[in-house]
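Enquirer: sequence first, predicted model second:
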Amino acid sequence: MLKFWKKKPAGTTPEQPADAPASPSVEDNESVAETPAVTPITAVEPAPGPGMDPVASEPVVVEPVPEAPAAPAEPTRRGWRDRLSGSGFARGLSSLFVRHPKLDDDLLDELETILITADVGIETSTELVENLRARMHKREFADADALLAALRQALLVRLALVEKPLDVGDRLPFVILTVGINGVGKTTTIGKLARRYRDEGREVLLAAGDTFRAAAVEQLKTWGARNSVPVISQGQDADSASVIFDALQTARARGTNVLIADTAGRLHTQGGLMDELGKIARVLKKLDPEAPHEVLMVIDGTTGQNALSQLRQFRQIVGVTGLVVTKLDGTAKGGVVFALAREFGLPIRYVGLGEGATDLRTFNAEAFVDGLLPPRLGQP
């Protein structure tokens, strides 16, 4: 039976059975943001919509969820440089100019190696370095600071076109379909997005469309409970398209601002699961010809060039319109952002700079580049 999770109105408390289950655990090696305790929530059935069979007339099942323990306040949010300066990419750039304060071809050769190793891409790395080499030979740079300033500007130019924040606007509901392979942080990203939109005062609904992986539904319910955001779900192995279709019906009926749908994490080589994504998109269009309004692909920043082949396949099947690049705070491969921008030009909506609920940041090209370069050239 389909379940819709929502908070009970203030002042009411459902009867708590003696054997109530503990809060579901979160797998996937991903942290769940801590928030204050939430009130019990109840499962209800959404109304059937056009073209769908009515929901079976079963009694409403009340399933109280134990209150989450009170959590300490989140620490002060760290800046971009603080998050990125410890990455292998940033450390490599910083140490380079300490070891090679003199402007020469050896410095530029090593710079090219660092860029390629960080998965900026061979074409982009070569183009950047050869441009700097030509300018150096023309004596345009008085010192290493001047060369770094030129490098900074060149990196910014390559990211400026993909700095496009996601605007959910006034559409009711704005449907975000999230895709990506297992392990990239997709479900955690959904939880953080739900927290962000809820904090902006928007009504948010989550759809547990990842019915393929064990515990994925419970993981999303945990995020929903801790962020006080309702979740539409069915059991494991249920039809994912049906779950998300019903979630859109419910969101339309309730005037929800944002519907965020999870999907099964899959390898781009898994044909059957990839076809399921196409089915989900087609089913949504039966209710809203323009849905999904954003197909958000979550990419692990540590996967490097493999992310490019993943995106090529997902874009062909479901038409990716925006990216989230996670785990950029501790990888030597953060240069993949530049490779993605060069090949696809898709907007980078958000980047993950940590495990906290507020560490999913709207992508800012200047802050990102300055976080990678030595402090003397970046913004404080």
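Expert: Structure received.

Enquirer: when you work out contacts or count neighbours from here on, use the C-alpha atoms and nothing else.
Expert: OK.

Enquirer: what helix or strand does R81 sit in?
Expert: Applying DSSP states H and E as the criterion places R81 in helix 80-84.

Enquirer: for that helix, which positions count as buried?
Expert: 80-81, 83-84 (16 or more other C-alpha atoms under 10 Å).

Enquirer: could I get the full set of strands for the stretch 101-250 of the chain?
Expert: Under the criterion DSSP state E, counting those that start in this stretch, the stretch 101-250 of the chain contains strands at 174-179, 204-207, 231-233.

Enquirer: against which helices or strands is the second one packed?
Expert: When you say that, I think you mean strand 204-207. helix 186-199, strand 231-233, helix 240-254, strand 258-261 (3 or more C-alpha pairs under 8 Å, 6 or more residues apart in numbering; DSSP states H and E).

Enquirer: below is structure B, check it against A:
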Amino acid sequence: MDQKPVTFCSVFKKYRTSRRSIKGYLLLTLAFLAFSFVTVYLNTTEFSLIGAVILVFVIFPIIVVFTEYTALIESGAPAPRNSRAYFDLYKNTYRSGRLRHIFSLRTVLFFLLYLFCAMFVAIIAMMLFIFFFDKELYEQMYNLILQFEGVATPDAMNSLVFQFETLLEPYLIPQILVYNLIMMLGLIFIVVKGVFNIYLSIFIEHRPTTRFLVLRNTFINDKETKDRLRRVQLSLILIVFALYILFNVGGYFLLRLINPNGALFLQSELFGLITLSICLPFVTRFTFYLYHSLMESKRVQILRFAIFELREIIKNPSLPEQTKAYITQILKMREQEYTALSAIETENKVVETELVAEAETKEPKREIDSEN
């Protein structure tokens, strides 16, 4: 089956045609904004470790809940009517293991490596800027570096370090803003990629023992699908990041004009968090339609995989009878859908073969007519 073109614009058209109300996302959006701001505030105090704990054990699970909630609502299911349902979704993030798509040891190592490399590049860029455009400061820095070689006492070393920091003070604010943007770009990348992986684990039935890597290698491993997915995800990341830059950096300079003595970084970060909170339901809903657009042509393959996995689940002798009956019902539905789609696919192939044969028989006739 030929794949339909999957681009950012084609997915966005599907997103726009959906008639789902965004009011149902308000509670989770406010929860995400509140905990995110608490985390940012704690990071500016001596309780930054508590902020890191909130990030890992509250904010990341909220993103997973947001994704699972979007899968329910956009699939046509009714919205939860009480707080207990939201709490059950939160607990399910640990039971299902889907939290690892947002936060895992591999993700942490990747993020730390990214931060190290990106900040190193940012420092080099700042030094090159000073070298080419601020010669006076560069010469002063060079003289201080030479003085470091002759330092013999800790007090003299501290004095030179203080002088060095004083020289770089005009570049301190841009440096903080750049470091914050670097960190936020990495987090946006992790969330956008993680949301798609969560959908992949939700919509393809599989055994609890089946590793996610098997799902990804089975359905996303071909070059064409990976290229389409990366292009659309890159566009989504850049759009969200551009909006964050606009409101975070723009908010900082605006607040600096209004009240230069205020808590500028904290207030501008609030602007950025409000932007991310508004973007989060857009990201989860957009990725929902991105997933279905990419997987539409793989539906027969997905059903074949799901049928095999469901049959293996039913073979488990320790499975409760009620659960076994429910899974058996799902299996029958998938088998019926697979039979119907296979018949349509076979019929389409027959039609395509007939059209090709007809075109081949017409071609010699055209050559004979042209010779006559």
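Expert: Received, thanks. Treat the numbers as computed from the prediction; the structure is a model and nothing was measured.

Enquirer: now the TM-score, please.
Expert: The TM-score (TM-score structural alignment, normalised by the length of structure 2) is 0.20; 144 aligned residues with a C-alpha RMSD of 7.9 Å.

Enquirer: make a markdown table from the buried residues of helix 80-84 of structure 1 and add distance to R158 of structure 1 to it.
Expert: Below are those laid out as a markdown table (distance: C-alpha to C-alpha, whole Å):
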| residue | distance to R158 of structure 1 |
| --- | --- |
| W80 | 19 |
| R81 | 19 |
| R83 | 21 |
| L84 | 19 |
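
Enquirer: wait, S240 of structure 1 sits on I280?
Expert: Yes: contact criterion C-alpha atoms under 8 Å: S240 of structure 1 and I280 qualify, at 7.4 Å.

Enquirer: could you report the neighbour count for A343 of structure 2?
Expert: A343 of structure 2 has 12 neighbours, counted by other C-alpha atoms under 10 Å.

Enquirer: packing partners for the helix or strand containing it?
Expert: Assessed by DSSP H and E, A343 of structure 2 sits inside helix 321-371. Applying 3+ C-alpha pairs under 8 Å, 6+ apart, one finds that helix 321-371 of structure 2 makes contact with helix 299-314.

Enquirer: tell me which helix or strand the nearest residue to E110 of structure 1 once chain neighbours are set aside sits in.
Expert: Using C-alpha to C-alpha, 6 or more residues apart in numbering and skipping the chain neighbours, the partner closest in space to E110 of structure 1 is L96 (7.6 Å). Element membership for L96 of structure 1, per DSSP H and E: helix 88-99.

Enquirer: quick one: list the elements packing against that helix.
Expert: Partner elements for helix 88-99 of structure 1 (3+ C-alpha pairs under 8 Å, 6+ apart): helix 105-117, helix 365-372.

Enquirer: which secondary structure elements does the first one contact?
Expert: The one in question is helix 105-117 of structure 1. Counting by 3+ C-alpha pairs under 8 Å, 6+ apart, the packing neighbours recorded for helix 105-117 of structure 1 are helix 88-99, helix 122-137.

Enquirer: my guess is G278 of structure 1 meets I317, correct?
Expert: Yes: counting by C-alpha under 8 Å, I317 is a contact partner of G278 of structure 1 at 6.1 Å.

Enquirer: nearest residue to V240 of structure 2 other than its sequence neighbours?
Expert: C279 (6.7 Å).

Enquirer: can you tell me the element the one you found falls in?
Expert: helix 264-295.

Enquirer: and W5 of structure 1, by the same measure?
Expert: Using DSSP H and E, the element containing W5 of structure 1 is strand 3-7.

Enquirer: picking that back up, with mean neighbour count added, can I get the helices and strands packed on helix 105-117 of structure 1 in a markdown table?
Expert: Shown next, in a markdown table, are these (neighbours: other C-alpha atoms under 10 Å):
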| stretch | mean neighbour count |
| --- | --- |
| helix 88-99 | 18 |
| helix 122-137 | 16 |
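
Enquirer: having no further points to raise, I will conclude here.
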